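Trainee: Structure here, sequence nowhere to be found:
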């Protein structure tokens, strides 16, 4: 614990601009600095003036072992070379993280049937020195899951489900997110029927009997993209001479 406190004191001195200003007594700093000097070999800290240290925000995000992306402030600071990162190190009391960028490395095969055909994300090799040290406040958690379940992050492979940017393609049975929408027909059925909307709304090539634009869901952002890249499952009903009723559309998600 003594070593940890000493490391925290050294970190706060090294990055004073990251923290809100809070005065601490000079004797407290001198005592901590003396412990640091004896523990990790630093002699300059014992002569440091009164320091400014960070207030600890108790309402922090849990970023341990998470995949994240940067908000606009983070992109401005770290650049936009990479979209997604894995949290390599997280210090919650300082709200500081070290991030390892993720890149695509092929796609998952049939051995991972639930994500077959989806992009495989891996860490950039450590020797490229692409890690990013940044405040945790600019990190936004992304829905993702490790597919190898290994204890070494360098060997892990992730499936990233950033649904607004990359609509998912999933097999029946993997659905977990539901969105209500109104089905608007361009033509009326002439007989009583119950239809699986996957064959009616579907995307091009899913069912030759219906055009992609025969029926369109309302209330979903960029429906043309969603319809093209996302499988829908629903059970709308129709009576003779009537159109579709409001149905529940299931977007296949992780």
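Mentor: Everything's here; your move. What you see is a predicted model; the values in this text were computed from it and never measured. Residues are numbered from 1 along each chain as shown.
Trainee: When you work out contacts or count neighbours from here on, use the C-alpha atoms and nothing else.
Mentor: Noted.
Trainee: counting contacts, what elements does the longest strand along the chain pack onto?
Mentor: In the chain, with assignment by DSSP state E, the single longest strand is strand 96-107. Helices and strands touching strand 96-107, by 3 or more Cα pairs under 8 Å, 6 or more residues apart in numbering; DSSP states H and E, are strand 85-91, strand 119-123, strand 132-135.
Trainee: As TSV, these with distance to residue 184 and mean neighbour count would be great.
Mentor: TSV is the format used below for those (distance: least, Cα to Cα, whole Å; neighbours: other Cα atoms under 10 Å):
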stretch	distance to residue 184	mean neighbour count
strand 85-91	40	20
strand 119-123	33	22
strand 132-135	47	16
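Trainee: Minimum distance to residue 75: which of these has it?
Mentor: Minimum separation from residue 75 across the helices and strands packed on strand 96-107 (Cα to Cα) falls at strand 132-135, 10.6 Å.
Trainee: Can you tell me the number of residues neighbouring residue 35?
Mentor: A count of nearby residues for residue 35, using other Cα atoms under 10 Å, gives 19.
Trainee: tally of neighbours for the nearest residue to it once chain neighbours are set aside?
Mentor: Leaving aside its sequence neighbours, residue 35 sits nearest to residue 6 (Cα to Cα, 6 or more residues apart in numbering; 6.6 Å). Residue 6: 22 surrounding residues under other Cα under 10 Å.
Trainee: Quick check, residue 6 in contact with residue 30.
Mentor: No. At 11.1 Å, residue 6 does not count as touching residue 30 under the criterion of Cα atoms under 8 Å.
Trainee: Now the helix or strand containing residue 228: buried residues?
Mentor: With secondary structure defined by DSSP states H and E, residue 228 is part of helix 223-229. In terms of neighbour count (16 or more other Cα atoms under 10 Å), helix 223-229 has its buried residues at 226, 227, 228, 229.
Trainee: wait, what's in contact with residue 98?
Mentor: 87, 88, 89, 90, 131, 132, 133, 134 (Cα atoms under 8 Å, 6 or more residues apart in numbering).
Trainee: Comparison target, given below:
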């Protein structure tokens, strides 16, 4: 700092100071070599809020089990948008015997000969269960046509059937939520760089991921078509701005709790 520069001061309320002096606050204050008070405060508030919402998710699950309700939540979005991280926060404290995370691999030769929705129907919840799709049948709306994994006829057939398929889900007394995690091109590039440079994360990069930046505009075009055709009054898309992962996770959990009419 030069003689002419003034030091920057951060105004902290009494509540802020109390949070920073809590065990969670102290953890974030000393997490990095260089102390970032604003970041530590933001992360402390995030973790406290997250724990509150996770406690509510336990109540929601208990209600689901006791009343034999069925829940389906779809997570879509570009590669590295944070879908998996959000799912992990949603499920980290609920009973693993009563939820499933579905991330289906490439279809087998037998499945390729079936009705497209068949293998997803096989994964729908039984009474008292929550099923979370980490990518879903909407692969055929965006990822497959962009990367040449389906024909134009297959794409057109899917777009003509998907709304009726979801209507049948809703009419089967299933609570149904569709999330789309939205990130900017710059944020995706930054996350890819982080993944590639980390020995613990680089396994996540796939050939499809490698081309995501190059095909950004093609993904955008198909995404717009998907929204125009499948954002219905009964089954709307919930768009989560996800450049900041912590805020995206909180928004997704809050939407689930506000939408499903559980009772303690």
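Mentor: Perfect, I can see it now. None of these values were measured; they are calculated from a predicted model.
Trainee: Please work out the TM-score for the two chains.
Mentor: Scored against TM-score structural alignment, normalised by the length of structure 1, the superposed chains reach a TM-score of 0.24; 97 aligned residues with a Cα RMSD of 5.6 Å.
Trainee: if we can go back for a sec, of all the contacts of residue 98 of structure 1, which two lie farthest apart?
Mentor: 90 and 131 (13.0 Å).
Trainee: circling back: the longest strand of structure 1 vs strand 85-91, what angle?
Mentor: If you take axes from the mean of the first three to the mean of the last three Cα atoms, to 10 degrees, strand 96-107 of structure 1 sits at 160 degrees to strand 85-91.
Trainee: show me where the stretch 101-250 of structure 2 has strands.
Mentor: In the stretch 101-250 of structure 2, the segments counted as strands under DSSP state E, counting those that start in this stretch are 129-134, 174-182, 237-241.
Trainee: So which other helices or strands are in contact with the second one?
Mentor: Think strand 174-182 of structure 2. By 3+ Cα pairs under 8 Å, 6+ apart, strand 174-182 of structure 2 packs against strand 70-77, strand 237-241, helix 245-259.
Trainee: do you know which of the ones you listed lies nearest residue 23 of structure 2?
Mentor: helix 245-259 (19.4 Å).
Trainee: Check which helices and strands that closest one sits against.
Mentor: helix 37-66, helix 83-91, strand 174-182, strand 237-241.
Trainee: relative to strand 70-77, how tilted is the third one?
Mentor: Pointing back at strand 174-182 of structure 2 there. Using the same axes, to 10 degrees: strand 174-182 of structure 2 against strand 70-77 is 10 degrees.
Trainee: Can you give me the buried ones in stretch 28-39 of structure 1?
Mentor: 29, 30, 32, 33, 34, 35, 36, 37.
Trainee: mind checking the longest helix of structure 1?
Mentor: helix 26-40 (DSSP state H).
Trainee: Distance check, residue 223 of structure 1 against residue 200 of structure 1.
Mentor: 14 Å (Cα to Cα, to the nearest Å).
Trainee: number of nearby residues for residue 78 of structure 1?
Mentor: Residue 78 of structure 1 has 14 nearby residues by other Cα under 10 Å.
Trainee: so who does it touch?
Mentor: Contacts of residue 78 of structure 1 by Cα under 8 Å, 6+ apart are residue 132.
Trainee: hang on, residue 7 of structure 1 packs against residue 37?
Mentor: No. Shown here, residue 7 of structure 1 and residue 37 do not form a contact pair, counting by Cα under 8 Å, at 10.4 Å.
Trainee: Look up the closest residue to residue 36 of structure 1, ignoring the ones flanking it.
Mentor: With Cα to Cα, 6+ apart, the residue lying closest to residue 36 of structure 1 is residue 6, at 4.8 Å.
Trainee: tell me the secondary structure for the one you found?
Mentor: Following DSSP: H, G, I helix; E, B strand; the rest coil, residue 6 of structure 1 is assigned to helix.
Trainee: mind checking how far the closest residue to residue 102 of structure 1 other than its chain neighbours is from residue 36 of structure 1?
Mentor: What sits nearest to residue 102 of structure 1 in space, not counting adjacent residues and going by Cα to Cα, 6+ apart, is residue 123, at 4.6 Å. If you measure residue 123 of structure 1 against residue 36 of structure 1 using Cα to Cα, the figure is 34 Å.
Trainee: can you check residue 103 of structure 1 too?
Mentor: Counting by Cα to Cα, the gap from residue 103 of structure 1 to residue 36 of structure 1 is 39 Å.
Trainee: Give the burial count for residue 160 of structure 1, as a bare number.
Mentor: 21.
Trainee: For residue 8 of structure 1, see how far away it is.
Mentor: 33 Å.
Trainee: ditto for residue 70 of structure 1
Mentor: 25 Å.
Trainee: higher neighbour count, these two?
Mentor: The neighbour comparison of residue 70 of structure 1 against residue 8 (other Cα under 10 Å) goes to residue 70, with 24 against 18.
Trainee: Verify the stated contact: that one with residue 139.
Mentor: Yes. Residue 70 of structure 1 sits in contact with residue 139 when judged by Cα under 8 Å, with a separation of 4.8 Å.
Trainee: before we move on, back to that, can you tell me which of the helices and strands packed on strand 96-107 of structure 1 is nearest to residue 251 of structure 1?
Mentor: Of those, nearest to residue 251 of structure 1 by Cα to Cα is strand 119-123, at 18.7 Å.
Trainee: wait, residue 122 of structure 1 sits on residue 100?
Mentor: No. Counting by Cα under 8 Å, residue 122 of structure 1 does not reach residue 100; the two are 9.6 Å apart.
Trainee: list the helices and strands the host helix or strand of residue 10 of structure 1 packs on?
Mentor: Residue 10 of structure 1 is part of helix 2-14, with elements assigned from DSSP H and E. The contact analysis (3+ Cα pairs under 8 Å, 6+ apart) places helix 2-14 of structure 1 against helix 26-40.
Trainee: Apart from its neighbours in sequence, what residue is nearest residue 120 of structure 1?
Mentor: The shortest distance from residue 120 of structure 1 to any non-neighbouring residue, by Cα to Cα, 6+ apart, is to residue 107 (4.8 Å).
Trainee: correct me, but the one you found touches residue 119?
Mentor: Yes. Assessed by Cα under 8 Å, residue 107 of structure 1 is found in contact with residue 119 at 4.4 Å.
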